[in-house]
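Dropping the sequence and predicted coords here.
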Amino acid sequence: MEGPRAAALAADPALGSGYFDAYAAVGLLAVIGVLFVAVAFSANRLLRPVIHSPEKLLTYECGVDPVGEGWAHTQLRYYVYAFLYVIFAVDAIYLFPWATVFAAAGFGAGTLVEMFVFLGFLAVGLLYAWKKGVLEWT
């Protein structure tokens, strides 16, 4: 079976290995995905009912006429509570792997000191927020 094909395969091993077959499958899937989206949007445009009315031109189309300004104030404390939640969620996520490492042999004292330093930083942040009155809901 020594011939020009065998010589070409020996010179370039990627020629017969199907290296580009994976890229062809990804490309075909991308084309199918784009076609699916295009067909869905086209069908939506062709099949939807078009009814022009003055209500459609209102700012809100929920059935309630807009009253007042479109500007609404949001309390800053909601963001502060969300930020504190994220801080303590990260703390909780960090505690689970720490507990598993702490149980392993040879990691006891160093891991314990690291965790208390980490918890100390969180405690200082919580005390600062408490001292500033951020945690009071008034």
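All right, it came through fine. Numbering: from 1, shown residues only.

make it CA atoms for all contacts and neighbour counts henceforth
Will do.

what helices or strands is the one helix or strand residue 85 maps to leaning on?
Secondary structure assignment for residue 85, by DSSP states H and E: helix 76-103. Helix 76-103 is packed against helix 108-131, with contacts defined by 3 or more C-alpha pairs under 8 Å, 6 or more residues apart in numbering; DSSP states H and E.

Identify each buried residue in the helix it packs on, please.
Within helix 108-131, the residues that count as buried by 16 or more other C-alpha atoms under 10 Å are 111, 115, 126.

Nearest to residue 68 among the residues you listed?
Taking C-alpha to C-alpha as the measure, residue 68 sits nearest to residue 126 out of those, at 39.1 Å.

then this one, side by side with the first:
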Amino acid sequence: MEAVAAVVAAPKPGYFHAYAVVGLLAVIGVLFVASAFGANQLLRPYAPTQEKLLAYECGVDPVGEGWAQTQIRYYVYAFLYVIFAVDAIYLFPWATVFAAPGYGAGTLIEMFVFIGFLAVGLLYAWKKGVLEWT
């Protein structure tokens, strides 16, 4: 009977005990990475020469400046792709939930609002002339 009372009287781990374990693992991870970088800094050979400081371009000596301009439309197309990929990811779970009982008009209105926001963004891109490849 005394053993049961001792177990009952033992302090229970608090709410933040699980977070303390996660925090401890995060600190250990940061210390591990910092020690690895420190060991790399101390143990690596360091012999900088003029040739080692040049930019490497597939064995060809660099000519001109290291600045290259990129058309912004490539980024815009990538951004539009990401927007519509997220839309597709959101549509599949919505379609499965929509079929469940009790999720009728509310989820349908939410989806129309979501698609409306995407349509406004696409209309804005179209009006700005971003979708033209000339």
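Structure received. Note that the structure is a prediction, hence the values are computed from the model and not measured.

Give me the TM-score for this pair.
The TM-score (TM-score structural alignment, normalised by the length of structure 2) is 0.63; 126 aligned residues with a C-alpha RMSD of 3.8 Å.

picking that back up, which bit of structure 2 covers the helix holding residue 85 of structure 1?
In the comparison with structure 2, helix 76-103 of structure 1 aligns to the range 72-99 (TM-score structural alignment).

Distance from the matching stretch to the middle of the chain?
Distance of stretch 72-99 of structure 2 from its chain centroid, counting by C-alpha atoms, centre = their mean, to the nearest Å, is 15 Å.

what do you get for stretch 99-113 of structure 2?
With C-alpha atoms, centre = their mean, you get 29 Å for stretch 99-113 of structure 2.

End to end on that stretch, go ahead and measure it.
Terminal residues of stretch 99-113 of structure 2 lie 19 Å apart, using C-alpha to C-alpha, to the nearest Å.

centroid residue for structure 2?
Centroid-nearest residue in structure 2: residue 82, 12.5 Å away (criterion: C-alpha atoms, centre = their mean).

give the contact list for residue 87 of structure 2.
residue 115 (C-alpha atoms under 8 Å, 6 or more residues apart in numbering).

any idea how far residue 19 of structure 1 is from residue 88 of structure 1?
47 Å.

Give the equivalent position in structure 2 for residue 137 of structure 1.
Aligned partner of residue 137 of structure 1 by TM-score structural alignment: residue 133.
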